[in-house]
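>>> for reference, the sequence and a predicted model appear below.
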Amino acid sequence: MLIAFRGVGAGRARSGTHRWWSTGDRVGFEKSRNGPCSDHQKLPKLGPSNVNSSALTGNGENAELSSMTFVSDLFAIALGGSIGAVLRYLITLTVVSAPLSGWLTLHGSVGTTLANLLGCCALGGLFQFSQALVASDWVATGWAASLANPRTLLAVRIGVLGSLTTFSTLIGETAVFASQGRILASSMLLGINVIAGWCLFWAAAAVVRNWTS
């Protein structure tokens, strides 16, 4: 679904949205007018075709540079993924270890839900942050400038938040409740994750939009 944010032209917002979610491009900020997101930082489409074509044209140095950039991106994602996975484990462990009572504490469902909601909130803010970089005159400064680095965004979005949130674990937990005949608990758990996650995503996006406008 393509959405044009307030204060952003519909055409440019669509372009930024498509690029931000695309897997064939690092983050999609190559059209940004700001320094950290210039053309020379763009990673080619995933796959060996670019390296092979460069080699055939005798452009071996560019092929080697592209390969090194791709490997560096993979390491950044791996580092972010390890951080996100540990965070989710610690959140779940904290909730399970807390002196709570109730049907949702079984199997760490509260921990999974909390991790998912935090991830949705953070992803919503990061989404709008990327839109501001691509399609507005806002210039990131301070810590925001560090976050605007394409590789950092890649590590946070795919690595940290991708590992922090989990859909498969959520489905597994709802299936356990359903198999125990606890249909209401299963439905509520799924509904909370989907509806509250959706609301938190756009709430965070609205906050960041006001900050960057």
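Perfect, thanks for sending it.

>>> rest of the way, CA atoms for contacts and neighbours
Fine.

>>> show me the contacts for the residue most central in space within the chain.
Residue closest to the mean C-alpha point of the chain, counted by C-alpha atoms, centre = their mean, is Arg157 at 2.8 Å. Neighbouring residues of Arg157 by C-alpha atoms under 8 Å, 6 or more residues apart in numbering: 123, 126.

>>> this is the other structure I want to compare:
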Amino acid sequence: MSQLLAVGLGGFFGAIARYSITEFMSRKYPGFPAGTFVVNATGCLLIGILMAIVSHKQIHSSVWVHKHVSLFLITGMLGSLTTFSTFGHETVSLLRNAEMHHALINIAGNLLVGLFAVWLGWSLVMLWIQK
């Protein structure tokens, strides 16, 4: 039961963050799904950082890798912050509206920036740990 609570609470905060960021970005950049892009890129950076911390042996026994903390942050918070389904919906909407250029930027941006962000997050933790 406590594991479900950790995931649920993380999901609550992640969903609020996602909604807030998406609303802010949609006002700032109307016509392009910048909010989804930002939450996905941010989530990728954070999961790179968190998974590096969780998997590293030197800090394996710390509070940061406690099962409930991992469930709260990774499964709950990042799981509801990031969104593949909204990315898919927004990209198809751009294509249906004949906005091929924006659709291709959205696809390439989410994929390339997302993968780079995961790598960057992981790499930053590894550099920090090695010092």
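Cool, got the structure. This is a predicted model, so every value here is computed, not measured.

>>> on that earlier part again, the residue nearest to the centre of the first structure matches what in the second structure?
Aligned by TM-score structural alignment, Arg157 of the first structure pairs with Ile74 of the second structure.

>>> what's the answer for Ser67 of the first structure, then?
Matched to the second structure by TM-score structural alignment, Ser67 of the first structure sits unpaired.

>>> what about Ser67 of the first structure, distance to Phe75 of the first structure?
According to C-alpha to C-alpha, to the nearest Å, Ser67 of the first structure and Phe75 of the first structure sit 12 Å apart.

>>> okay, now Lys57 of the second structure: neighbour count?
When neighbours are counted by other C-alpha atoms under 10 Å, Lys57 of the second structure registers 10.

>>> also the one 3 residues further on?
Counted with other C-alpha under 10 Å, the neighbours of His60 of the second structure add up to 13.

>>> contacts only, for it.
When contacts are counted by C-alpha under 8 Å, 6+ apart, His60 of the second structure touches 53-54.

>>> just the one 3 residues further on next, same as before
For Val63 of the second structure, the contact set (C-alpha under 8 Å, 6+ apart) comprises Val69.

>>> swap the cut-off to 10 Å and go again
Each residue near Val63 of the second structure by C-alpha atoms under 10 Å, 6 or more residues apart in numbering is listed here: 54, 69-70.

>>> now Tyr89 of the first structure
If a contact means C-alpha under 10 Å, 6+ apart, then Tyr89 of the first structure has 108, 111-112, 115, 164 as its contacts.

>>> for those residues, which pairs are in contact in the second structure too?
Here is what carries over to the second structure from the contacts of Tyr89 of the first structure, by both residues aligned by TM-score structural alignment, their matches' C-alpha atoms under 10 Å: 111-112, 115, 164.

>>> so what's the residue count around the aligned partner of Gly121 of the second structure in the first structure?
In the first structure, the residue paired with Gly121 of the second structure according to TM-score structural alignment is Ala204. Using other C-alpha under 10 Å, Ala204 of the first structure has 19 other residues around it.

>>> for Ile91 of the first structure, same thing?
When neighbours are defined as other C-alpha under 10 Å, Ile91 of the first structure has 20 of them.

>>> what lines up with it in the second structure?
Looking across to the second structure (by TM-score structural alignment), Ile91 of the first structure lines up with Ile21.
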